[in-house]
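Enquirer: Give me coordinates for this.
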Amino acid sequence: MAKLILTHEVTGLGEPGDVVEVKDGYARNFLIPRKLATPWTKGAESQVNAIRKARKSREIASLEDARAVRDSLQAKPFTVTVKAGPAGRLFGAVTTAEIADAIAENGPKVDRRKIEVGQPIRNLGDYSVSVRLHPEVAANVTVKVVAAS
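Expert: Next comes the predicted model:
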């Protein structure tokens, strides 16, 4: 078992700054090469504290604030303009970064890593995506995908 410090959020494993124990192969072949984690050392305690402090500054502080942001996000749809073919099929797929940019234009800034898209968005139309604002609060946001003119 390898002991690691997470530097990014890993679904099902933990948040940045968490110290986790995972199997050696998972650490060596997935987490460390993708810079999602660093090996744990005794001197890394200051690094863990810095990561936690940075995470707290980015997080929505309270449950009430998260609910207020959720209500504002769910109140209106957000539009993403992309290149599309004549049949309405996209050239590629809509990314979470594009969705985060569309939300930031008309609403609060949202981290792209907090946006969860069920199926890849590859056609024009309306889609529902989930935005995790707080461990207990998620917003279902309507995204309208329209063709660039």
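
Enquirer: from here on, contacts and neighbour counts on C-alpha atoms
Expert: Fine.

Enquirer: helix or strand for E21, which one?
Expert: Assigned by DSSP states H and E, E21 falls within strand 19-22.

Enquirer: Identify each buried residue in that strand, please.
Expert: For strand 19-22, a neighbour-count test (16 or more other CA atoms under 10 Å) marks 19-20 as buried.

Enquirer: which helices and strands sit right next to it?
Expert: Applying 3 or more CA pairs under 8 Å, 6 or more residues apart in numbering; DSSP states H and E, we find strand 19-22 packed against strand 2-6.

Enquirer: quick one: the strands in the chain?
Expert: For the chain, applying DSSP state E gives strands covering 2-6, 19-22, 37-39, 78-82, 89-94, 115-116, 121-123, 125-134, 137-147.

Enquirer: quick one: buried residues of the first one?
Expert: Of the residues in strand 2-6, those buried by neighbour count under the rule 16+ other CA under 10 Å are 3-6.

Enquirer: In a markdown table: the residues you listed, plus distance to A93.
Expert: Output for the buried residues of strand 2-6, formatted as a markdown table (distance: CA to CA, whole Å):
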| residue | distance to A93 |
| --- | --- |
| K3 | 36 |
| L4 | 33 |
| I5 | 32 |
| L6 | 29 |
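
Enquirer: Now render the strands of the chain as CSV, adding distance to P108.
Expert: Listed next are the strands of the chain as CSV, based on distance: least, CA to CA, whole Å:
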stretch, distance to P108
strand 2-6, 26
strand 19-22, 30
strand 37-39, 29
strand 78-82, 12
strand 89-94, 20
strand 115-116, 13
strand 121-123, 22
strand 125-134, 11
strand 137-147, 12
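
Enquirer: want to put them side by side, so please do this one too:
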Amino acid sequence: MAEKACRPNAGAAALNFFRGRRARSRLPGQQDFGAPRRTYKLAATKCRTFTGGIAVQVVLLKDVPSLGKAGEVVSVAEGYARNYLIPRKLAEPVSPGKLEELQRVRQQREKKQAEMQRRAEKVAAALKDRTIPVRVKAGEGGRLFGAVTAKDIAGALQRECGIAIDKKQVALPVPLKEIGTYPVTVRLAPGVSVTLQVAVLPE
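Expert: The predicted structure follows:
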């Protein structure tokens, strides 16, 4: 007996017909996501992403791993900017006013960094080859009742030279546990460090 030809389900055919009419009623490139969504005005660049989409420029409001730091202008896929970065307030669209503001902030930051660099170099010149005494309790044989730490050296610099630094700026691999003089490096600023002598003396 010959098998009957399989006919398409009437309900499925009607649904496909309705979808086809709705798809034809949309403009080219328009997508149907149901309820209207908030839109953002993005300035497209002339380049395209590796997937063929349009790349846009945004300014980062916060640090984004593998993308950039706050204040940087980066190019990303339009969908990534519209659907992820901007709604989460990680970035905002680039505008002429925003670019001018970023330029002013960048210039102020560079000026401040240059001033800090000059001060650090001046302090480094003053501390070079200088000996900083640190007095501690010690027993026989020069063994200390404790140890001299980075915090102790930072405090000695404050007392002896009036220079306030954080203990993290003192490069001290291990605490000093005996009487003697030790070379210690102090990091004053990025790219600026000085090696001074720390004299551990008994009280």
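
Enquirer: what TM-score do we get after superposing?
Expert: Remark: TM-score between the superposed chains equals 0.57 [TM-score structural alignment, normalised by the length of structure 1]; 100 aligned residues with a CA RMSD of 3.0 Å.

Enquirer: ok, now how distant is K83 of structure 1 from I115 of structure 1?
Expert: 22 Å (CA to CA, to the nearest Å).

Enquirer: ok, these two, which is more surrounded?
Expert: A side-by-side neighbour count of K83 of structure 1 and I115, using other CA atoms under 10 Å, places I115 first with 22 against 16.

Enquirer: For that one, give me its contacts.
Expert: 96, 100, 129-132 (CA atoms under 8 Å, 6 or more residues apart in numbering).

Enquirer: Go again with 10 Å.
Expert: By CA atoms under 10 Å, 6 or more residues apart in numbering, the contact set of I115 of structure 1 is 95-97, 99-100, 129-133, 138-141.

Enquirer: thinking again about what came up before, among the buried residues of strand 2-6 of structure 1, which one sits closest to Q47 of structure 1?
Expert: Using CA to CA, I5 comes nearest to Q47 of structure 1 of the buried residues of strand 2-6 of structure 1, at 8.9 Å.

Enquirer: Let me know the distance separating that closest one from G25 of structure 1.
Expert: According to CA to CA, I5 of structure 1 stands 16 Å off from G25 of structure 1.

Enquirer: Skip the chain neighbours and tell me the closest residue to the residue positioned nearest the centre of structure 1.
Expert: The centre of structure 1 sits closest to R113, judged by CA atoms, centre = their mean, with a distance of 1.4 Å. Nearest residue to R113 of structure 1 in three dimensions, chain neighbours excluded: T96, at 7.5 Å (CA to CA, 6 or more residues apart in numbering).

Enquirer: Look at that neighbour and say how many residues are nearby.
Expert: 19.

Enquirer: Test my guess that it contacts V143.
Expert: No. The pair T96 of structure 1 and V143 fails to qualify as a contact (CA atoms under 10 Å) at a distance of 11.0 Å.

Enquirer: shared neighbours, these two?
Expert: Shared contacts of T96 of structure 1 and V143, counting by CA under 10 Å, 6+ apart, come down to 102, 121, 129.

Enquirer: With respect to V20 of structure 1, which of those is nearest?
Expert: Proximity of those to V20 of structure 1 (CA to CA) peaks at V129, which lies at 29.3 Å.

Enquirer: Show me what that closest one aligns to in structure 2.
Expert: Aligning on TM-score structural alignment places V129 of structure 1 opposite V184 in structure 2.

Enquirer: Relative to A147 of structure 1, how far out is the most far-flung residue of structure 1 relative to its centre?
Expert: In terms of distance from the mean C-alpha position of structure 1, P86 ranks first, at 31.3 Å (CA atoms, centre = their mean). Between P86 of structure 1 and A147 of structure 1 the computed distance is 10 Å (CA to CA).

Enquirer: for structure 2, longest helix please?
Expert: helix 96-127 (DSSP state H).

Enquirer: okay, the angle between that helix and strand 180-189?
Expert: Between helix 96-127 of structure 2 and strand 180-189, the angle comes out at 160 degrees (axes from the mean of the first three to the mean of the last three CA atoms, to 10 degrees).

Enquirer: So which other helices or strands are in contact with helix 96-127 of structure 2?
Expert: Where contact means 3 or more CA pairs under 10 Å, 6 or more residues apart in numbering; DSSP states H and E, helix 96-127 of structure 2 is packed against strand 54-60, helix 150-161, strand 180-189, strand 192-202.
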